[in-house]
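Peer 1: Generate a structure from the sequence data that follows.
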Amino acid sequence: MESDVMLKKFRPDIISNLQEMIRIRSVEAPPLEGKPFGDGVDQALRLALETSSSLGLRAVNRNGMIGYAEYGSGKEMVAVLAHLDVVPEGKGWTYPPFGAEIHDGRIYGRGTTDDKGPAVAAIWALKFLADENHRLSKRIRIIFGTNEESGFRGIKWYAENEEIPVAGFTPDIHEGIVFAEKGALHIQMDIQVNQGDKIVLDDFRSGEAVNIVPDLAEAVFAGEASELDKWAQTLEREKGSLSLGGEVIREEDRLIVRAKGKAAHASLPEKGLNAIAELCHLLGRSPHPGVFNTLSKLFLDPAFGKELGIE
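Peer 2: The predicted model follows:
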């Protein structure tokens, strides 16, 4: 049977399979027995393997660390590297992030393109090859990653304990076949916070994962009431400089300052707006800039880090 005929025949099943996968919130969570990356990731892995097995593929679960589905025979193996974990959903969704709803011919949900959609497509493509009884010179193995978004521990474990392919690719981006992936640099900066005795930084928080451009940043200050009042008035005037807006909230014993950004995957930072940089720019304008003046200068180009020397 021709591949396009098979695709048409099984299209409803493929879509249903993908929807079922998207509805699983497979964000890394604290480990459980036999579930090193939490229950959600384990559910997604089990669904991928159960689907593969039901379609006639050889499916293997390696203690929840990783799994794979395989077709064919031969001494050598070619790998398709997909992953089933997703980054936290964040806010601002038009449709439920784990609803897998279909609108205007599109499925909406976290992981639809990165990378549950490609993983499900690979499973069914391998099923088509098996149904057509192709005689391949090498085995094809779909490796289901479980920790790609937050450390690659699953695939590192695989490399140390399982068969290494002679070739492979990952269907994890829009540009086609990928044979290599750029690395990531996680930097910890220790900068002295010295706001003086009248105003002190009490808390600063932003972001849900290291590979997401944060869409909200918040700083909390404590200190003398009169000084907090003055600073709140100054920041209220200056917050118009924020690209997407923010808030200045004066409470009984503290001052809360928030800046909005636009979330994006860290591989495409130019598509987002870093809320941390936005907040630092605002606070760096204040009468009590301190550390934020330094950070503001370092984050003049938050997308590519020119001022950090890592361009």
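
Peer 1: Could you use CA atoms for every contact and neighbour count after this?
Peer 2: Fine.

Peer 1: What is the neighbour count of Val5?
Peer 2: Applying the criterion other CA atoms under 10 Å, we find 10 residues in the vicinity of Val5.

Peer 1: ugh, wrong one, I meant Ser54
Peer 2: Taking other CA under 10 Å as the neighbour definition, Ser54 ends up with a count of 11.

Peer 1: Repeat that for Glu160.
Peer 2: Glu160: 9 neighbours (other CA under 10 Å).

Peer 1: How about Leu18?
Peer 2: Look at Leu18: counted by other CA under 10 Å, it has 22 neighbours.

Peer 1: ditto for Ala277
Peer 2: A count of neighbours around Ala277, defined by other CA under 10 Å, yields 24.

Peer 1: what do you get for the one 5 residues further on?
Peer 2: The criterion is other CA under 10 Å. On that basis, Leu282 has 24 neighbouring residues.

Peer 1: can you check Glu101 too?
Peer 2: For Glu101, the neighbour count with other CA under 10 Å is 16.

Peer 1: dump the residue contacts of the closest residue to Ser206 other than its chain neighbours.
Peer 2: If the residues on either side of it in the chain are set aside, Ser206 comes closest to Ala217, at 4.4 Å by CA to CA, 6 or more residues apart in numbering. Listed by CA atoms under 8 Å, 6 or more residues apart in numbering, the contact partners of Ala217 are Phe204, Arg205, Ser206, Gly207, Arg258, Ala259, Lys260, Ala275, Ile276, Leu279.

Peer 1: Just the element for Val41, please.
Peer 2: Element membership for Val41 (DSSP states H and E) is helix 39-54.

Peer 1: Show me what counts as buried in that helix.
Peer 2: 39-49, 51-53 (16 or more other CA atoms under 10 Å).

Peer 1: want to put them side by side, so please do this one too:
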Amino acid sequence: MERNEIEAFLTLSEELHFGRTAERLRVSTAHVSKTIKGLERQVGVALFERTSRKVALTPVGRQLCEELRPAYEQVRRSVRNAELAGRGIQGTVRVGYFGSAGGRYLLEVAERFEARHPECAVRITELQLSDGANRLRSGEVDAMLCCFPMREPDMTIGPPLISEAKMLAVPAGHILAHRPALSLEDLADAAMIQNPPQLPAYFDEFHHPRKTPSGRPIRPGPTAATFQEILALVGAGKGVYLTTEQAPLFYLRPDVTFIPVTDAPPLQFGLGWLNTGLTTRVQAFAHTASATATATRF
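Peer 2: Have a look, this model is predicted:
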């Protein structure tokens, strides 16, 4: 099948009117009719039922349309992406992150990306824990640096780019504050500050379990919406919180002590975007992020 035959067939299957199809394709009605008749001779069966009052797909025509349209749309997207690649990446890519460590990493990625694609700017936005993925779904950002695990059905999650050991933020005067290292069993001796409910339950359980490995309960503490609120509650003696090893570099406070937790799973981060949001810009930024993570030690 030639491209003009595919376009005529798919357009007529939408319009079910030869005149409107001709207008959309900017050809004559006779040309559309001739193209469809030639296509029907090629496949050996009628694809449309024609009467003086209406045009309708035959069962074979309907099946061909259902099978042909997705492939044709994919070809159009591929051609469009090739055209954009030929012209270079342009416009703006908006990327969100949680925490200062993620922001520092994205700034390095953005510097490399803009050097490689000078006609495309990167806009980096800090997100709060209470945002969850809502600002991605609302279209405010094109991609976000996600903390794993992230198993949202409407999102595509790239490979891990950063991996960091965990530390426990505890009140400076807490009984655990003078220990050189802790284990997850020690969490039973303190209340755990709770993440906002916008975060997925599976994510919260993975990083802030309700029980220690031996089954001892971990008491829930108050809920906070942002990391600054979490640290304020920790400093006030309201509980403890599992966080990243880079937290002391960016959030050092006299009322909070950070202690390594040797048996906690690491914090891993990677880029995520909506399944419908993989633009050429996002794809190029993801490639740059991967190359940056490979070249940088965190």
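
Peer 1: Can you pull the TM-score for these?
Peer 2: Structural agreement between the two chains, given as a TM-score (TM-score structural alignment, normalised by the length of structure 2), stands at 0.25; 110 aligned residues with a CA RMSD of 5.6 Å.

Peer 1: Quickly find the element holding the residue nearest to Ser206 of structure 1.
Peer 2: According to DSSP H and E, Ala217 of structure 1 maps onto strand 216-223.

Peer 1: Now do the helix or strand following that strand against strand 216-223: the angle between them, please.
Peer 2: Proceeding C-terminally, strand 216-223 of structure 1 gives way to helix 225-238 as the next helix or strand, assigned by DSSP H and E. In terms of direction (axes from the mean of the first three to the mean of the last three CA atoms, to 10 degrees), helix 225-238 of structure 1 departs from strand 216-223 by 150 degrees.

Peer 1: Any buried residues in helix 225-238 of structure 1, and which?
Peer 2: Going by neighbour count (16+ other CA under 10 Å), the buried part of helix 225-238 of structure 1 is Ala225, Leu228, Trp231, Ala232, Thr234, Leu235.

Peer 1: any idea how far the fourth one is from Asn161 of structure 1?
Peer 2: Using CA to CA, to the nearest Å, one obtains 57 Å as the distance from Ala232 of structure 1 to Asn161 of structure 1.

Peer 1: cool, and the third one?
Peer 2: Here the distance between Trp231 of structure 1 and Asn161 of structure 1 works out to 57 Å (CA to CA).

Peer 1: Where do the strands of structure 2 begin and end?
Peer 2: With strands called from DSSP state E, structure 2 shows them at 48-50, 55-57, 91-97, 120-126, 143-147, 155-157, 162-164, 166-171, 192-194, 220-223, 241-244, 256-260, 267-274.

Peer 1: Compile the ones you listed into JSON lines and extend it with columns for distance to Glu15 of structure 2 and mean neighbour count.
Peer 2: Conversion of the strands of structure 2 to JSON lines gives the following (distance: least, CA to CA, whole Å; neighbours: other CA atoms under 10 Å):
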{"stretch": "strand 48-50", "distance to Glu15 of structure 2": "12", "mean neighbour count": "16"}
{"stretch": "strand 55-57", "distance to Glu15 of structure 2": "9", "mean neighbour count": "18"}
{"stretch": "strand 91-97", "distance to Glu15 of structure 2": "34", "mean neighbour count": "20"}
{"stretch": "strand 120-126", "distance to Glu15 of structure 2": "38", "mean neighbour count": "17"}
{"stretch": "strand 143-147", "distance to Glu15 of structure 2": "36", "mean neighbour count": "25"}
{"stretch": "strand 155-157", "distance to Glu15 of structure 2": "33", "mean neighbour count": "19"}
{"stretch": "strand 162-164", "distance to Glu15 of structure 2": "50", "mean neighbour count": "18"}
{"stretch": "strand 166-171", "distance to Glu15 of structure 2": "59", "mean neighbour count": "26"}
{"stretch": "strand 192-194", "distance to Glu15 of structure 2": "55", "mean neighbour count": "23"}
{"stretch": "strand 220-223", "distance to Glu15 of structure 2": "55", "mean neighbour count": "16"}
{"stretch": "strand 241-244", "distance to Glu15 of structure 2": "57", "mean neighbour count": "23"}
{"stretch": "strand 256-260", "distance to Glu15 of structure 2": "65", "mean neighbour count": "23"}
{"stretch": "strand 267-274", "distance to Glu15 of structure 2": "31", "mean neighbour count": "22"}
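
Peer 1: Make CSV out of the ones you listed and add distance to Leu136 of structure 2.
Peer 2: As requested, those are arranged in CSV below (distance: least, CA to CA, whole Å):
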stretch, distance to Leu136 of structure 2
strand 48-50, 43
strand 55-57, 40
strand 91-97, 8
strand 120-126, 11
strand 143-147, 7
strand 155-157, 9
strand 162-164, 20
strand 166-171, 26
strand 192-194, 23
strand 220-223, 23
strand 241-244, 23
strand 256-260, 31
strand 267-274, 7
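
Peer 1: I'd like to know which of the ones you listed is closest to His207 of structure 2.
Peer 2: When those are ranked by proximity to His207 of structure 2, the top entry is strand 241-244, at 7.4 Å, counting by CA to CA.

Peer 1: returning to that earlier point: which among the buried residues of helix 225-238 of structure 1 gets closest to Asn293 of structure 1?
Peer 2: Within the set of the buried residues of helix 225-238 of structure 1, Leu235 lies nearest Asn293 of structure 1; the separation is 14.4 Å, counting by CA to CA.

Peer 1: Fine, thanks again, bye for now.
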